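*Asks:* what follows is a predicted protein model with its sequence.
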Amino acid sequence: MSDEKPISLERALEILEHGVVDAEHGAIRWSSNHTFLISVTHQGDTIAAVYKPQRGERPLWDFPDGTLCYRERAAFLTSQALNWELVPPTALRDGPRGLGSMQFFIEHDPEYNYFSFDPSLIPQLMRLALFDVLVNNADRKGGHCIVDSQNHLWGIDHGITFHHAYKLRTVIWDFAGQPIPDAWLADVQTLYDRLQTPNDTFCEAIHQLISASEVKAFIRRMEQLLTTKRYPSPGPGPNYPWPPV
């Protein structure tokens, strides 16, 4: 893997989408689905990536089989459309083990997560919490919040998102009931408007990745946030993922 120069996020996505997988470094053992660390090379640049093949997805009772890799891509496109840079560049493509998601690997300390974060990360956590409401994240564990060498917060593992029913399970309830910053509401409004435009590239892509009922639920969540202008509070039923890390 090349460390001679930093790779921009745009270049990382290009490598993921068009590069050649030239090495597989083994399975990532703490994942509930088959997950592999790989190297991808394109035009002389090599990056590390996390590869989650569709056929290695563990069946779930409440999510359709074989859809988790599509949801990983949908979460990235949503983050990208919002211009929030919360989800690392993620491609949906064929790999050594078939179709799957490939996500740019963010170098980080796995022992440093939500439960040990410095208070300086609170503004970034607030935005990640809002993102999780938007994508209906059913599994925001503390270990799914990572920080790179530039102190930038990233969210990973978005395979169980975008369900049409309310599924929000997260450790980040710190901001429940608080007002959402106006700038982020404006971003949500822009995203909402794009989903009302059939020939918009984001609208077209999302409809190819999740079901029509899930798109409608996505729109309803945006409408609710734009109306209340506040972070939701935990409701009845399970609200936290298990295990929490």
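*Replies:* Ah, there it is. Residues are numbered from 1 along each chain as shown.

*Asks:* CA atoms for contacts and neighbours, from now on please.
*Replies:* Will do.

*Asks:* quick check: longest helix in this protein by residues?
*Replies:* In the chain, assigned by DSSP state H, the helix with the most residues is helix 212-228.

*Asks:* packing partners of that helix?
*Replies:* Identification of packing neighbours for helix 212-228 by 3 or more Cα pairs under 8 Å, 6 or more residues apart in numbering; DSSP states H and E yields helix 122-135, helix 182-195.

*Asks:* buried ones in that helix?
*Replies:* Judged by neighbour count (16 or more other Cα atoms under 10 Å), helix 212-228 contains these buried residues: 214-215, 217-219, 221-222, 225-226.

*Asks:* what's the angle between that helix and helix 182-195?
*Replies:* When axes from the mean of the first three to the mean of the last three Cα atoms, to 10 degrees is applied, the directions of helix 212-228 and helix 182-195 differ by 150 degrees.

*Asks:* please, where are all the strands along this protein?
*Replies:* Shown for the chain, the strands assigned by DSSP state E span residues 20-27, 36-42, 45-53, 90-95, 98-104, 145-147, 153-155.

*Asks:* the longest helix of the chain vs helix 122-135, what angle?
*Replies:* Orientation note: helix 212-228 sits at an angle of 130 degrees relative to helix 122-135 (the same axes, to 10 degrees).

*Asks:* would you format the strands of the chain as JSON lines with distance to S120 and mean neighbour count included?
*Replies:* As requested, the strands of the chain are exported to JSON lines (distance: least, Cα to Cα, whole Å; neighbours: other Cα atoms under 10 Å):
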{"stretch": "strand 20-27", "distance to S120": "33", "mean neighbour count": "14"}
{"stretch": "strand 36-42", "distance to S120": "30", "mean neighbour count": "21"}
{"stretch": "strand 45-53", "distance to S120": "28", "mean neighbour count": "23"}
{"stretch": "strand 90-95", "distance to S120": "27", "mean neighbour count": "20"}
{"stretch": "strand 98-104", "distance to S120": "25", "mean neighbour count": "24"}
{"stretch": "strand 145-147", "distance to S120": "12", "mean neighbour count": "22"}
{"stretch": "strand 153-155", "distance to S120": "11", "mean neighbour count": "22"}
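
*Asks:* tabulate those in CSV, adding columns for distance to T197.
*Replies:* Conversion of the strands of the chain to CSV gives the following (distance: least, Cα to Cα, whole Å):
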stretch, distance to T197
strand 20-27, 35
strand 36-42, 34
strand 45-53, 31
strand 90-95, 23
strand 98-104, 27
strand 145-147, 32
strand 153-155, 28
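
*Asks:* try this one next to it:
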Amino acid sequence: MPAALALLREGRLAVHGRLTDASNAVLYCTVALDGVTAPCVYKPVAGERPLWDFPDGTLAGREAAAYEVSAATGWALVPPTVLRDGPHGPGMVQLWVEPDPDAPELLDLQDPDAPAPGWLPIVRAEIEDGRTALLVHRDDDRLRRLAVLDAVLNNADRKGGHWIPAADGRIYGIDHGVTFNTDGKLRTLLWGWAGQPLTAEAREVLGRLAADLDGPLGGRLAPHLTPAELDAARHRTAALLRTGSHPLPSAQWPSIPWPPL
């Protein structure tokens, strides 16, 4: 990862196009350094759409902070991400992850009464002709780790399109601009483990993360978050360790992102 981060930080960015289905400006680029070239995504701060519940101009920094937390877990769930200057000013630059076209589906619509073996329920959904179906996700350890990370980040937008199964067998989470709010805003499709005990692996990772948030990781997050937001991340991590279980949906905040996919 150090080589990838150096490439993203120091390489020359060339913009090739814009991803038009995103709500903020998302530019497809290549970054080149010392004969190495890689595809990447560049999200300039100038292209961020103002939000009522997040300070203007902070989404790119939150994406960089989400990468730092992911890296600290050792799970490598977020592609290498940096905050740097670019052709359209400062912004987030993230290594591009190509989806594996042969990866099995991670979401499905199934019989409304019960999920099939190996699947976990999210919510009942209305489909065509007024019929209902059960929206489910796979009971997959990679997604479960992502659910734990989202609980720490307070991710308000874990849509089905915000994870990418890659050819290396990993699942990468992307689009972490609306994270780290001091208010509880967890919105996700990964509710299949809600209320269930955390795995031993997750408890071990969270224990290390709690210590790191008071040490070097906290220092790396400080340029991107307010002191209150950093404290809230510490409190969320401590609460996960205290309860020993995945969080439940909030009654005060919509628990499913919209649109979900």
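*Replies:* Done, it's in. Remember, predicted model here, so these are calculated numbers, not experimental data.

*Asks:* among the strands of the first structure, which comes closest to I172 of the first structure?
*Replies:* Taking Cα to Cα as the criterion, strand 145-147 is the member of the strands of the first structure that comes nearest to I172 of the first structure, at 10.0 Å.

*Asks:* what is the closest one packed up against?
*Replies:* Counting contacts by 3+ Cα pairs under 8 Å, 6+ apart, strand 145-147 of the first structure packs against strand 153-155.

*Asks:* in the second structure, which residues correspond to the strand it packs on?
*Replies:* Residues 171-173 of the second structure are where strand 153-155 of the first structure aligns, with TM-score structural alignment as the criterion.

*Asks:* after superposition, how close is that stretch to the first structure?
*Replies:* Per the superposition on the first structure, stretch 171-173 of the second structure and its aligned residues are separated by 0.4 Å on average (mean Cα distance after the TM-score superposition for the first structure).

*Asks:* same deal with stretch 235-242 of the second structure?
*Replies:* Its aligned residues in the first structure lie a mean 0.6 Å from stretch 235-242 of the second structure after superposition (mean Cα distance after the TM-score superposition for the first structure).

*Asks:* now find how far off-centre that stretch is within its chain.
*Replies:* For stretch 235-242 of the second structure, the separation from the chain centroid amounts to 19 Å (computed by Cα atoms, centre = their mean, to the nearest Å).

*Asks:* what does stretch 154-165 of the first structure give?
*Replies:* Averaged C-alpha coordinates place stretch 154-165 of the first structure at 6 Å from its chain's average position (Cα atoms, centre = their mean).

*Asks:* what's the answer for stretch 200-212 of the first structure, then?
*Replies:* Relative to its chain's centre, stretch 200-212 of the first structure lies at 16 Å (Cα atoms, centre = their mean).

*Asks:* contacts only, for R29 of the first structure.
*Replies:* T35 (Cα atoms under 8 Å, 6 or more residues apart in numbering).

*Asks:* repeat that for 7 Å
*Replies:* The contact partners of R29 of the first structure, taken as Cα atoms under 7 Å, 6 or more residues apart in numbering, number zero.

*Asks:* now do N239 of the first structure
*Replies:* With contact taken as Cα under 7 Å, 6+ apart, N239 of the first structure is in contact with 168-170.

*Asks:* can you find the partner of it in the second structure?
*Replies:* In the second structure, the residue paired with N239 of the first structure according to TM-score structural alignment is S255.

*Asks:* tell me the one of the contacts of N239 of the first structure nearest A23 of the first structure?
*Replies:* Using Cα to Cα, the shortest approach to A23 of the first structure within these belongs to T170, at 34.0 Å.

*Asks:* so the closest one sits right up against P241, yeah?
*Replies:* Yes: in this structure T170 of the first structure lies within contact range of P241 using Cα atoms under 7 Å: 5.9 Å.

*Asks:* show me the common contact partners of the two, please.
*Replies:* Looking at what touches both T170 of the first structure and P241 (by Cα under 7 Å, 6+ apart), the common residues are 139-141.

*Asks:* now, which of the residues you listed sits nearest A186 of the first structure?
*Replies:* Of the shared contacts of T170 and P241 of the first structure, the one sitting nearest to A186 of the first structure (Cα to Cα) turns out to be R140, at 24.1 Å.

*Asks:* check contacts around the closest residue to the closest one other than its chain neighbours.
*Replies:* Of all residues beyond its chain neighbours, the one nearest R140 of the first structure is T170 (4.5 Å), with distances taken as Cα to Cα, 6 or more residues apart in numbering. Residues near T170 of the first structure by Cα under 7 Å, 6+ apart: 138-141, 239-241.

*Asks:* translate T170 of the first structure into the numbering of the second structure.
*Replies:* Using TM-score structural alignment, T170 of the first structure sits opposite T188 in the second structure.

*Asks:* check K52 of the first structure too.
*Replies:* With TM-score structural alignment as the criterion, the equivalent of K52 of the first structure in the second structure is K43.

*Asks:* contacting residues for that match?
*Replies:* The neighbours of K43 of the second structure, taking Cα under 7 Å, 6+ apart as the test, are 25-27, 60, 91-93.

*Asks:* can you lay out the residues you listed as TSV showing distance to H176 of the second structure?
*Replies:* TSV is the format used below for these (distance: Cα to Cα, whole Å):
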residue	distance to H176 of the second structure
A25	14
V26	13
L27	16
A60	8
G91	13
M92	11
V93	12
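
*Asks:* verify the stated contact: G244 of the second structure with Q196.
*Replies:* No: counting by Cα under 7 Å, Q196 is not a contact partner of G244 of the second structure; they are 8.6 Å apart.
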